[in-house]
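J.: show me how the following folds:
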Amino acid sequence: MSAAIDVHRASALGDIPHGFLGRRGGVSQGMHAGLNVGPGSDDEAEAVAENRRRAREAVLPGARLVTLYQVHSADAVTIVEPFEERLRPRADALVTDRPGLLLGILTADCAPVLFADPQAGVIGAAHAGWKGAIGGVTDSTIAAMEMLGAQRDRIAAAIGPCIARASYEVDDGFLQRFCAEDPENERFFAAGRPGHHQFDLEAYVAHRLASAGIRQVELLGLDTYADADRFFSYRRATHRGEPDYGRQISLIGLA
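T.: Predicted structure coming up:
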């Protein structure tokens, strides 16, 4: 994949340097072909490092990239300086008010969410898979941003490429878990084949953001599963019987 890097931006985030990147423009080959940035994949370490460099330069040249050891939690951490790769915190959201840092979230169907309060100079990024989303990872991100001086009525958020409802089949147990949390969550599920449903992760995350008082929420509406040329997808790789999968990255920083 020799195409230029795809950088999807959200108007809600204004001039804050950011981008939801896909798989185009990287050096990885085979099943990881393109801009695979996942150190946890079976890809060559040198290729992943080069892809991460390219991703950084496409969004905020010269910045210091900071990522996490993501574990599908609701935990958010505040970043004041970069740390060694082997010392990455086990968490699923990060916030900062420090210029020159580029916050990165890796996904392969889960929803990446980028946040900004430009007036306060505070940004955040969250990895919202279904576990983190229902657990409150976006709420934790907002709270951590407020600790740095952000105000939630000024925070804008954007939800990047993730698996869409048409591609996300779940079973009755999954539906029941969400409805036990709130019966009104049933509206995020459409009827599927017997005993199954289609879950709208993007809409659910947007609902969580709006319920938390975020007034500006932008949905990019990009389906990672359905567009193999542009995005990596864990579920698509699983359905194809592939032994591994790549990860794309979503980035936000302060110049």
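J.: only C-alpha atoms for contact and neighbour calcs from this point on.
T.: Noted.
J.: can you give me the helices in this structure?
T.: Assigned helices in the chain, in chain order: 45-59, 130-135, 137-147, 172-181, 201-211, 234-239 (criterion: DSSP state H).
J.: list the helices and strands the longest one packs on?
T.: The helices and strands touching helix 45-59, judged by 3 or more C-alpha pairs under 8 Å, 6 or more residues apart in numbering; DSSP states H and E, are strand 18-21, strand 248-253.
J.: 10 Å instead, please
T.: strand 7-8, strand 18-21, strand 64-66, strand 101-107, strand 248-253 (3 or more C-alpha pairs under 10 Å, 6 or more residues apart in numbering; DSSP states H and E).
J.: for the second one, same thing?
T.: The elements that helix 130-135 packs onto, with contact taken as 3+ C-alpha pairs under 10 Å, 6+ apart, are strand 111-117, strand 122-128, helix 137-147, helix 172-181, helix 201-211.
J.: and the direction of the last one versus that of strand 111-117, what angle?
T.: For helix 201-211 and strand 111-117, the angle between their directions (axes from the mean of the first three to the mean of the last three C-alpha atoms, to 10 degrees) works out to 30 degrees.
J.: can you give the distance of helix 201-211 from its chain's centre?
T.: Distance of helix 201-211 from the chain centroid (C-alpha atoms, centre = their mean, to the nearest Å) equals 14 Å.
J.: ok, now the second one?
T.: Relative to the chain's own centre, strand 122-128 is displaced by 8 Å; criterion: C-alpha atoms, centre = their mean.
J.: also this sequence, please, to line up against the first:
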Amino acid sequence: MVFTTRAGGVSSSPYGSFNLGDHVGDDPEAVRANRRRLAEVTGVAPENFVWMEQLHTNTVTVVDGPRPEPVEATDAVVTTTPGLALCVLVADCVPVLLSDHGAGVAAAVHAGRVGARNGIVRKTVETMVEQGARPGNIQALLGPAAAGESYEVPGGMAADVEKHLPGSRTRTRAGTDGVDIRAGLVRQLMGLGVTHIDADPRDTVTDGDFFSYRRDGQTGRQAGVIWLTGVGSDGTD
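T.: As a prediction, the model looks like this:
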């Protein structure tokens, strides 16, 4: 499992420097160079990276081989195929990486406010179980994302998210209504029987090491990446 930062790439401002998103207006050649660098660092062949056309859906797609183009209209990918690097792009949304390394099942999830509210993580866990995973054996890693202290939303929206994702409603540092999607997802995962959970507490809005759409508007995307190196082993080493 790997989470990138904005450091170490070739993109120019406002995408400086390790932007991995090819849909944000950056020079395509710079993005390709950054993705090649990611492949070199992880040791996974560039053609084995699986990207998504993330649209804030609750659609989960099972993949069993390389995809030359991003998987259409999906916000989670699940695989049992070793060597496929599943990627999620974010700039405030929660990147969620999941693996049952005993069963050889892995997933990458784009959990923005809308997708999380509509059950994208729950549906991903259910899909992993269909592929042979057991909730008690799933390891979950939630990456850097907008913290509740920085994620201001209207009161009605906070209440709606809380209704569908309990534990997410909070107050911002300014004392206004907010949502903490990571907190809600941790509670949801535990309710699903997933108890091996690590949540990176870093706030992309306030931490300049990360891209943040809420902070900067036009900006790049960092990635969470997970891959299976073989049956009974995940990509965490």
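J.: what's the TM-score here?
T.: The TM-score (TM-score structural alignment, normalised by the length of structure 2) is 0.90; 228 aligned residues with a C-alpha RMSD of 1.7 Å.
J.: which of the helices and strands packed on helix 130-135 of structure 1 sits closest to Ser73 of structure 1?
T.: helix 137-147 (6.9 Å; C-alpha to C-alpha).
J.: how about that closest one: buried residues?
T.: By neighbour count on 16 or more other C-alpha atoms under 10 Å, the buried set for helix 137-147 of structure 1 is Val137, Thr138, Asp139, Ser140, Thr141, Ile142, Ala143, Ala144, Met145, Glu146.
J.: ditto for stretch 206-226 of structure 2
T.: Buried residues in stretch 206-226 of structure 2 (16+ other C-alpha under 10 Å): 206, 210-215, 219-226.
J.: quick one: contacts for the residue nearest the centre of structure 2?
T.: In structure 2, the C-alpha nearest the mean C-alpha coordinate belongs to Pro95, at 1.9 Å (C-alpha atoms, centre = their mean). The contact partners of Pro95 of structure 2, taken as C-alpha atoms under 10 Å, 6 or more residues apart in numbering, are 3, 76, 87-89, 108-112, 141-145, 182, 222-225.
J.: go with 8 Å
T.: By C-alpha atoms under 8 Å, 6 or more residues apart in numbering, the residues touching Pro95 of structure 2 are Val88, Leu89, Ala108, Val109, His110, Ala111, Leu142, Gly143, Pro144, Ala145, Ala223, Gly224.
J.: map the first one onto structure 1.
T.: If I follow you right, that is Val88 of structure 2. Under the alignment by TM-score structural alignment, Val88 of structure 2 pairs with Ile105 in structure 1.
J.: list the contacts of that match.
T.: Counted by C-alpha under 8 Å, 6+ apart, Ile105 of structure 1 has contacts Thr67, Leu68, Asp92, Ala93, Pro112, Ala125, Ala126, His127, Ile249, Ser250, Leu251.
J.: and these, which is closest to Ala74 of structure 1?
T.: Ala74 of structure 1 lies nearest to Asp92 out of these, by C-alpha to C-alpha, at 6.4 Å.
J.: what residue in structure 2 is paired with the closest one?
T.: By TM-score structural alignment, Asp92 of structure 1 lines up with Asp75 in structure 2.
J.: how many neighbours does its match have?
T.: Burial of Asp75 of structure 2 is recorded as 28 neighbouring residues (other C-alpha atoms under 10 Å).
J.: cool, and Arg90 of structure 1?
T.: Number of residues near Arg90 of structure 1 (other C-alpha under 10 Å) recorded here: 15.
J.: was I right to think it contacts Ala74?
T.: No - in this structure Arg90 of structure 1 lies outside contact range of Ala74 using C-alpha atoms under 8 Å: 10.5 Å.
J.: circling back: can I get the helices of structure 1 in JSON lines including distance to Ala191 of structure 1?
T.: Listed next are the helices of structure 1 as JSON lines, based on distance: least, C-alpha to C-alpha, whole Å:
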{"stretch": "helix 45-59", "distance to Ala191 of structure 1": "38"}
{"stretch": "helix 130-135", "distance to Ala191 of structure 1": "18"}
{"stretch": "helix 137-147", "distance to Ala191 of structure 1": "27"}
{"stretch": "helix 172-181", "distance to Ala191 of structure 1": "11"}
{"stretch": "helix 201-211", "distance to Ala191 of structure 1": "15"}
{"stretch": "helix 234-239", "distance to Ala191 of structure 1": "20"}
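J.: closest one to Gly121 of structure 1 among these?
T.: helix 137-147 (9.9 Å).
J.: how about the closest one, which residues of structure 2 does it hit?
T.: Using TM-score structural alignment, helix 137-147 of structure 1 pairs with 120-130 in structure 2.
J.: measure Asp171 of structure 1 to His197 of structure 1 for me?
T.: Look at Asp171 of structure 1 and His197 of structure 1: by C-alpha to C-alpha, to the nearest Å, they are 6 Å apart.
J.: could you do Pro61 of structure 1 as well?
T.: Pro61 of structure 1 is 43 Å from His197 of structure 1, by C-alpha to C-alpha.
J.: who has more neighbours out of these two?
T.: Legend: neighbour count by other C-alpha under 10 Å for Pro61 of structure 1 and His197, higher for His197 (21 against 15).
J.: identify the residue of structure 2 aligned to that one.
T.: By TM-score structural alignment, His197 of structure 1 lines up with Asp177.
J.: distance check, its match against Val153 of structure 2.
T.: Distance, Asp177 of structure 2 to Val153 of structure 2, using C-alpha to C-alpha: 6 Å.
J.: Phe49 of structure 2 now?
T.: Distance from Phe49 of structure 2 to Val153 of structure 2, counting by C-alpha to C-alpha: 34 Å.
J.: and for Val31 of structure 2?
T.: 32 Å.
J.: look at these two and report which has more neighbours.
T.: Taking neighbours as other C-alpha under 10 Å, Val31 of structure 2 and Val153 compare with Val31 leading, 23 against 17.
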